[in-house]
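1. I'll drop the sequence and a predicted model, then ask my questions.
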Amino acid sequence: MAAKKAARKTARGRIQDRAKVAGGQKYEVDYEAKKTGRSAPAVKKAVKKVGNVRGKVEKKLARKK
């Protein structure tokens, strides 16, 4: 049986999911925008179009350069 990767918990006891982009969180949108060299509205549009999976968002943003 495959072992699951241990999820990290925040100080509030919530589980973090670094594999997703929270389109409503300014700091996450800004981070992705800086990382990909795109604007924040472009990141939000990509999240809306392909969902919040980080890999898909980055792939979508890389394609549109």
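-> Sure, I can see it.
2. from here on, just use CA atoms for contacts and neighbour counts.
-> OK.
3. so what's the residue nearest to the spatial centre of the chain up against?
-> Nearest residue to the geometric centre of the chain (C-alpha atoms, centre = their mean): residue 21, 2.2 Å. Residue 21 sits next to 28-29, 47, 52-54, 57 when contact means C-alpha atoms under 8 Å, 6 or more residues apart in numbering.
4. in addition, the following structure is provided for comparison:
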Amino acid sequence: MADNKSKTGKQDRNKVNGSENYEIQYFKEKMGVSSQAVTGAIRATGSNDRKVLEDYLKKRHSK
């Protein structure tokens, strides 16, 4: 089912939808990484939760 942009709420803000380019674009700019890094983090963690992805990317890109 498509993301209904008229229904926004806490759940939408806590997730990064890997199928929505604008969400990947926002998150990659926020984290200072590439789009591939964001989609790779989603695949590697098996999660689309923003906090999980932020923690993963911080650990991966701080080395």
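-> Ah, there it is. Keep in mind that what you see is a predicted model, and the values were worked out from it rather than measured.
5. quick one, helices of structure 2?
-> Secondary structure of structure 2 (DSSP state H): helices at 10-13, 21-31, 35-45, 50-61.
6. using JSON lines, lay out these together with distance to residue 4 of structure 2.
-> Shown next, in JSON lines, are the helices of structure 2 (distance: least, C-alpha to C-alpha, whole Å):
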{"stretch": "helix 10-13", "distance to residue 4 of structure 2": "10"}
{"stretch": "helix 21-31", "distance to residue 4 of structure 2": "13"}
{"stretch": "helix 35-45", "distance to residue 4 of structure 2": "21"}
{"stretch": "helix 50-61", "distance to residue 4 of structure 2": "19"}
